[in-house]
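Chemist: For reference, the sequence and a predicted model appear below.
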Amino acid sequence: MKYDLIFDLDDTLIQTQAAFRQNIDLCADLVYEVLGGKVIINDIKEIFNKIDLELIKELGFSKKRYPFAWASTLEFFIEKHNIEVSSTAIEQLQSLAKMIFQENVPLQSDTFIIEEFANHKDVASMTILTLGEKDVQTKRVMDTGLVQYFDEVIITQKKDINIYLELNKKLSNPVMIGNSLRSDIVPAIDAGMKAIHIIRDSWSYDEIEHHHRIDSIQSLDELKLLLFGNLVNQ
């Protein structure tokens, strides 16, 4: 049986959450310094996370949300503690936050499987489906060095049931593979597709309550046995 494999990008193929965590550490340290050490690092990160998640409702996954969330975090503490800071502090913080979009995010260690699948076009086609702004996601896709193995790359501003309904009509036997229950797995299943959840270091936003029975794997390498048996080992 031939499958049309659809791979999520962030955290599924590349270590996006780890890259963001490093940038969050840098930004939190800067806020701590700007505030003169009057607020502990963990409190800074907690407020930032609340603000960032709330801003998704307004700004979605645009690249302006993340630096704006950091500026809002600093402004929150400035107002709360009546602290005076330099006029350039917010600009410096936003510039530091924007660096995340210039980084070359490392591959996950199990992405060698992509090349293996590419050598078996008779049993698998492959697509990347990724959420975010075109310039940011295009850079991340190209940085993987894997783009030549994929039949199509789709960059979308919304990963909801509608895009999965379109893919389910377009492809013969689609299988969505991703780490996000909210964006990858639940809407794909709701659209009538097969979906496989890969357990990764993920963002809290990716979690969602559901009532589906979901196939889960710890590594992309497990896809070989789960979907193809020994076919792609030959």
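Modeler: Here it is on my side, so go on. Numbers count the residues shown, from 1 in each chain.
Chemist: going forward, measure contacts between C-alpha atoms and count neighbours the same way
Modeler: Fine.
Chemist: mind listing the helices for this structure?
Modeler: Along the chain, counting by DSSP state H, helices occupy 16-34, 41-59, 65-81, 89-98, 112-118, 134-144, 161-170, 186-190, 222-223.
Chemist: and among these, the most buried is which?
Modeler: Ranked by mean neighbour count, those are led by helix 186-190 with a mean of 22 (mean count of other CA atoms under 10 Å).
Chemist: In JSON lines: the helices of the chain, plus distance to P106.
Modeler: Putting those into JSON lines (distance: least, CA to CA, whole Å) gives the following:
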{"stretch": "helix 16-34", "distance to P106": "8"}
{"stretch": "helix 41-59", "distance to P106": "23"}
{"stretch": "helix 65-81", "distance to P106": "20"}
{"stretch": "helix 89-98", "distance to P106": "18"}
{"stretch": "helix 112-118", "distance to P106": "13"}
{"stretch": "helix 134-144", "distance to P106": "8"}
{"stretch": "helix 161-170", "distance to P106": "27"}
{"stretch": "helix 186-190", "distance to P106": "26"}
{"stretch": "helix 222-223", "distance to P106": "21"}
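Chemist: These: which one's closest to I128?
Modeler: helix 134-144 (8.5 Å; CA to CA).
Chemist: Report the angle between the closest one and helix 16-34.
Modeler: Calculated by axes from the mean of the first three to the mean of the last three CA atoms, to 10 degrees, helix 134-144 forms an angle of 120 degrees with helix 16-34.
Chemist: re earlier: what's the closest of the helices of the chain to D151?
Modeler: Among these, helix 112-118 comes nearest to D151, with 9.4 Å by CA to CA.
Chemist: what packs against the closest one?
Modeler: Judged by 3 or more CA pairs under 8 Å, 6 or more residues apart in numbering; DSSP states H and E, the packing partners of helix 112-118 are strand 124-131.
Chemist: what about 10 Å?
Modeler: strand 124-131, helix 222-223 (3 or more CA pairs under 10 Å, 6 or more residues apart in numbering; DSSP states H and E).
Chemist: Contacts for that helix, please.
Modeler: The contact list for helix 112-118 (CA atoms under 10 Å, 6 or more residues apart in numbering) reads 5, 7, 13, 123-126, 146-151, 219-224, 232-233.
Chemist: how much space between F61 and L225?
Modeler: Separation of F61 from L225 (CA to CA, to the nearest Å) stands at 34 Å.
Chemist: Give me the more crowded residue out of those two.
Modeler: The residue with more neighbours, out of F61 and L225, is F61; 17 against 12, by other CA atoms under 10 Å.
Chemist: want to compare, so here's the second one:
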Amino acid sequence: MEIDFKNIKVIGFDADDTLWVNETYFRETEERFAELLEGYETKNKIDQELFKMEMANLELYGYGIKGFMLSMIESALDLSNYKVPQETISKILELGKKMISHPVELLDGVEEVLGKLENKYRLIVLTKGDLLDQERKLEKSGISKYFHHVEVLSDKKENNYSNLLEHLEIDVDEFLMIGNSLKSDVLPILNIGARAVHVPFHTTWAHEMVNDPQQVNNHLKLNSLKDILKYLEIDED
């Protein structure tokens, strides 16, 4: 799709599953959680109830591992009719701590792309989740040096983006957002008049799905983050 990037001066990057692996660890933890509760319900039922609990708690806890841990504990209590052993609760907490302490795994080409863009554009991170956890991951990643600004948002809706761009004095005509979620990184950006690039990750959280992806138009979809270099007319060698 032909999209003009000539006026772009600022590029925003989503973090989880755009810069580094994230959703994979949630799915693996869900598998372990289902194994812990297999004596109470089927795996499918456990998965469904955990997701429902996450959605019910989202407004209270926000996004991130800590809210996910609390939702797992609450789901375990509900699914077991409050009979789940304390040992199982302890194991659930350990699952969450393991996620938090997991090494950061950069996605293919991330540092290469950032290195080529840093002197040509103002680069910022726009992510959502737990502030402490996202700051920790950025520090562990070794790529914080490439960014002029890092913002951890409570959500990624039109008003969140508009308020931030205004605060940072960024013109929407000069802003490009790159991320893996159509719902969070593409649609709201297009709705405020900025440009967006979608780089899908192989696993997507159900909450980040859109009902009809074919209706999301006027954005660029890439197979790899490295592909953005040619569209920005930057030498890849």
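Modeler: Ah, there it is. Computed from a prediction, not measured in an experiment: that's the story for all the values here.
Chemist: Please spell out the PyMOL selection for the buried subset of the contacts of helix 112-118 of structure 1.
Modeler: To isolate the buried ones among the contacts of helix 112-118 of structure 1 in PyMOL, judged by 16 or more other CA atoms under 10 Å, type:
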select buried, resi 5+7+13+123+124+125+126+149+150+219+220+222+223+224+232
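Chemist: and the residue nearest to H198 of structure 2 when sequence neighbours are not counted, what does it touch?
Modeler: Leaving aside its chain neighbours, H198 of structure 2 sits nearest to K221 (4.6 Å; criterion: CA to CA, 6 or more residues apart in numbering). K221 of structure 2 is in contact with 1, 178-180, 182, 196-200, 227-228, counting by CA under 10 Å, 6+ apart.
Chemist: returning to that earlier point: as CSV, the helices and strands packed on helix 112-118 of structure 1 with distance to K45 of structure 1 would be great.
Modeler: Formatted as CSV, these follow (distance: least, CA to CA, whole Å):
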stretch, distance to K45 of structure 1
strand 124-131, 24
helix 222-223, 35
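Chemist: Of those, which is nearest R213 of structure 1?
Modeler: helix 222-223 (17.4 Å).
Chemist: so that closest one corresponds to what in structure 2?
Modeler: Aligned by TM-score structural alignment, helix 222-223 of structure 1 falls on residues 227-228 of structure 2.
Chemist: what's the answer for stretch 14-23 of structure 1, then?
Modeler: Taking TM-score structural alignment, stretch 14-23 of structure 1 hits residues 20-29 over in structure 2.
Chemist: Just checking the distance from that stretch to the centre of its chain.
Modeler: Centroid separation for stretch 20-29 of structure 2 versus its chain: 10 Å, with CA atoms, centre = their mean, to the nearest Å.
Chemist: Touching that stretch from outside, list them.
Modeler: So stretch 20-29 of structure 2 is contacted by 14-17, 30-33, 35, 47, 64-65, 68-69, 72, 92, 95-96, 98-100, 102-108, 110, 137-138, 141, 201-205 (CA under 10 Å, 6+ apart).
Chemist: swap in stretch 195-203 of structure 1?
Modeler: Contacts of stretch 195-203 of structure 1 (CA under 10 Å, 6+ apart): 5-7, 10-12, 15-18, 20-21, 108, 174-181, 184-189, 214-220, 222-223, 226.
Chemist: May I see the buried residues of it?
Modeler: For stretch 195-203 of structure 1, by 16+ other CA under 10 Å, it's 195-200, 202.
Chemist: Relative to K38 of structure 1, which of the residues you listed is nearest.
Modeler: Scanning these for proximity to K38 of structure 1, where the rule is CA to CA, the winner is S202, at 30.1 Å.
Chemist: residue in structure 2 matching the closest one?
Modeler: In structure 2, the residue paired with S202 of structure 1 according to TM-score structural alignment is T204.
Chemist: rewinding a little: which of the contacts of K221 of structure 2 fall within strands?
Modeler: 178-179, 196-198 (DSSP state E).
Chemist: Out of these, name the two that are farthest from one another.
Modeler: Those two in those that are separated most widely, counting by CA to CA, are G179 and A196, at 8.0 Å.
Chemist: Spit out the residues that contact these two alike.
Modeler: By the contact definition CA under 10 Å, 6+ apart, G179 of structure 2 and A196 are jointly contacted by 12, 185-186, 221.
Chemist: Count the neighbours of L220 of structure 2 for me.
Modeler: 17.
Chemist: got the contact list for the residue in structure 2 sticking out farthest from the centre?
Modeler: Most distant from the centre of structure 2: K83, at 34.1 Å, with distances by CA atoms, centre = their mean. Counting by CA under 10 Å, 6+ apart, K83 of structure 2 makes contact with 40, 76-77.
Chemist: Now with 8 Å, please.
Modeler: Taking CA atoms under 8 Å, 6 or more residues apart in numbering as the criterion, K83 of structure 2 is in contact with L77.
Chemist: ok, now I155 of structure 1?
Modeler: 129-134, 137-138.
Chemist: Report the separation between the counterpart of it in structure 2 and K128 of structure 2.
Modeler: Under the alignment (TM-score structural alignment), I155 of structure 1 pairs with V152 in structure 2. From V152 of structure 2 over to K128 of structure 2 the distance is 5 Å, taken as CA to CA.
Chemist: just E59 of structure 2 next, same as before
Modeler: For E59 of structure 2, the distance to K128 of structure 2 - CA to CA - is 13 Å.
Chemist: Return the member of the shared contacts of G179 and A196 of structure 2 nearest to E166 of structure 2.
Modeler: Among the shared contacts of G179 and A196 of structure 2, and counting by CA to CA, the member closest to E166 of structure 2 is G12, at 14.1 Å.
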